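Enquirer: missing the sequence, but the structure's below:
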């Protein structure tokens, strides 16, 4: 299925209805122009155009968004700081990139073992209060948090076959701080590199593998040209959560109707992006450009145990984190995982 067709499929159903109801209802206040940077490149142009068009139409053209691709205005790992300062008005970013600046960032981005299904992740965010805790943390940075944007798979791509965790001890793996904190318990070397550097790093041998996303993202970055061995890690699904952010002062300056338009557009976009990612990975998996394998059950269990240890470490960082980890634990118990 082509990407444009996926967007049409994703836009139908429950997510499309609320925004349609709001169309034309927003009062035209002061005209607002918002500069928004995302993590992604040209592969998501249709998604962000749909998001910007929804905002423009539903706000009676009083709010317009100019979207910039990953790294075009600031480095992806600097987007939180840029939104906090107002250099950017908005972003869709990954909390794992600013784990040193935000106490709850690792938990927000999808700490390994946090959830095993989309429904479980949404239950954690909405019923167990994770969204509110994350929003509280961002508010302290002068940023308003709309909510999560869940991705698809989050697995390992390497230049050589991987049959066990032991194989990774002789490789250098690109990982964010969130995943690195688990891998280091197995003496697996890790390094962080931004997405735009992964292709060169793999082709030159600077790294031997990446944990960045799923097959759709790996193909979009052309990483299959340098690495074809895809290993399912079974640590978390959906594999990660981005967050949509806006400068708090800018948010407060909007009218109630304009804020409602942005909230509804975000909700629709989040649903569309998750569907695009999951469906796209299924398409790519059928193309034969990757060789698929899974870790042995005992290794997957060992990763889960290590992840639970990381949970405890995160809980110690702040009272807020302690509450978040308690919510993760309660959700895992409700799902019968612990």
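Expert: Yep, that arrived. What you are looking at is a predicted structure, and each value in this text was computed from that prediction instead of being measured.
Enquirer: CA only for contacts and neighbour counts going forward, please
Expert: Noted.
Enquirer: can I assume residue 267 sits in a strand?
Expert: No: using DSSP: H, G, I helix; E, B strand; the rest coil, the assignment for residue 267 is helix, not a strand.
Enquirer: and the helices in the stretch 1-150 of the chain?
Expert: For the stretch 1-150 of the chain, applying DSSP state H, counting those that start in this stretch gives helices covering 3-11, 16-22, 45-58, 79-85, 105-110, 118-122, 130-139.
Enquirer: got a list of contacts for the second one?
Expert: The contact list for helix 16-22 (CA atoms under 8 Å, 6 or more residues apart in numbering) reads 54, 58, 261, 264-265, 268.
Enquirer: structure two is appended below for comparative analysis:
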């Protein structure tokens, strides 16, 4: 803010300068810093890894030209309202998955953890950059005034629970915090999906409102405190990697000069790369050296029932629209290619 005293003082200097040079004072117009507000799906502890380093890097390089103010889960708006807030311009950008922020697109169901769509984290960027998902996402979000900026992978989806899970029967009646589509899929095995604000999960597990979470891998369980309130970690997973993205209000994005668009892209790529090694190393290390949760497994002969159910679920989703069928067909083609490629891409 410019105070009255500052204004008068600066005006006086301008007059003095004009008199000294015998010409009117000309003041260069300073460029206004572009300011964006971005909200992530992640709480503070998790955001320290999945987004904050990248945004700090962007701000450092962009300097006075542009600054992004980062907000954590539910800080400005509830996660389920992120899309609408961004579409309206209440916030400028979002880091989330399509499913959690309830985006009204044909691809929303595939965000987060679409059952068995991936086995490894590298599957996600390959699907988007080499198998055509980028083009589909771009088209779908352009219809609703949002720019899909960049997709990347996070961790696999596992159960962390208070009671052990060693068979499919043990899943029945478990009240679990999970993603909408994952919950829809798991419901057939007796799981009761529960939706709560992210920051309330730890307390909900402690009080018995929740029996566990199926929201992440073991790295996040330790990072955000869930490993402190659960006792068991199920090694079987329903997806090899969470698929999430960065998005922006289309009008705000279009106003950016090309240089800042390119910087934003590079920053997001650095964020994706950080998560690749942070999660990959963390998942293995904490299974081997972690002391807070006991590892359990459902036998392969039982788990094949879940994998078979996923194939039926894919076909069910594909029948809902032409765009969904296009995405499912890509998943099928990709996984068939990986299976034929053999080791190390897929193991029989």
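Expert: Good, I have the coordinates. Being a predicted model, the structure only gives us computed values, none of them experimental.
Enquirer: still on that earlier bit, can you list the contacts of helix 16-22 of the first structure in CSV and add distance to residue 319 of the first structure?
Expert: Compiled in CSV, the contacts of helix 16-22 of the first structure are given as follows (distance: CA to CA, whole Å):
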residue, distance to residue 319 of the first structure
54, 38
58, 39
261, 33
264, 31
265, 32
268, 32
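Enquirer: between these, which is nearest residue 229 of the first structure?
Expert: Checking these against residue 229 of the first structure with CA to CA, the nearest one is residue 268 at 33.8 Å.
Enquirer: what's around the closest one, how many residues?
Expert: Neighbourhood size, residue 268 of the first structure [other CA atoms under 10 Å]: 23.
Enquirer: show me what residue 194 of the first structure lines up with in the second structure.
Expert: In the second structure, residue 194 of the first structure lines up with residue 197, judged by TM-score structural alignment.
Enquirer: do residue 311 of the first structure as well
Expert: The alignment partner of residue 311 of the first structure in the second structure, by TM-score structural alignment, is residue 314.
Enquirer: how close does the residue lying closest to its match once chain neighbours are set aside sit to residue 137 of the second structure?
Expert: Spatially, and ignoring its direct neighbours in sequence, residue 314 of the second structure is nearest to residue 328 (6.5 Å; CA to CA, 6 or more residues apart in numbering). Residue 328 of the second structure sits 13 Å away from residue 137 of the second structure, going by CA to CA, to the nearest Å.
Enquirer: again with residue 182 of the second structure
Expert: Separation of residue 182 of the second structure from residue 137 of the second structure (CA to CA): 20 Å.
Enquirer: list the contacts of residue 320 of the first structure.
Expert: Contact analysis of residue 320 of the first structure by CA under 8 Å, 6+ apart lists 104, 133.
Enquirer: quick one on the thing from earlier: correct me, but the match of residue 194 of the first structure touches residue 74?
Expert: Yes: using CA atoms under 8 Å, residue 197 of the second structure is in contact with residue 74, at 7.4 Å.
Enquirer: between these two, point out the one with more neighbours.
Expert: Higher neighbour count among residue 197 of the second structure and residue 74: residue 74, with 19 against 12, using other CA under 10 Å.
Enquirer: leaving out chain neighbours, which residue sits closest to whatever residue of the first structure lines up with that one?
Expert: Residue 74 of the second structure maps onto residue 71 of the first structure when the alignment is built from TM-score structural alignment. Leaving aside its chain neighbours, residue 71 of the first structure sits nearest to residue 39 (7.3 Å; criterion: CA to CA, 6+ apart).
Enquirer: what do we get in the second structure for that neighbour?
Expert: Under the alignment (TM-score structural alignment), residue 39 of the first structure maps onto residue 41 of the second structure.
Enquirer: let me see the contact set for its match.
Expert: Counting by CA under 8 Å, 6+ apart, residue 41 of the second structure touches 72-74, 79, 94-96.
Enquirer: same check, this time on residue 85 of the second structure
Expert: So residue 85 of the second structure contacts 77, 91 (CA under 8 Å, 6+ apart).
Enquirer: and it, what's its match in the first structure?
Expert: Counting by TM-score structural alignment, residue 85 of the second structure lines up with residue 82 in the first structure.
Enquirer: so where do the strands sit in the second structure?
Expert: For the second structure, the strands defined by DSSP state E cover 34-40, 66-71, 93-96, 146-153, 157-161, 175-178, 192-194, 212-216, 232-239, 243-249, 294-296.
Enquirer: now the last one, how far from the centre of its chain.
Expert: Yep, that's strand 294-296 of the second structure we're talking about. Offset of strand 294-296 of the second structure from its chain centre (CA atoms, centre = their mean, to the nearest Å): 27 Å.
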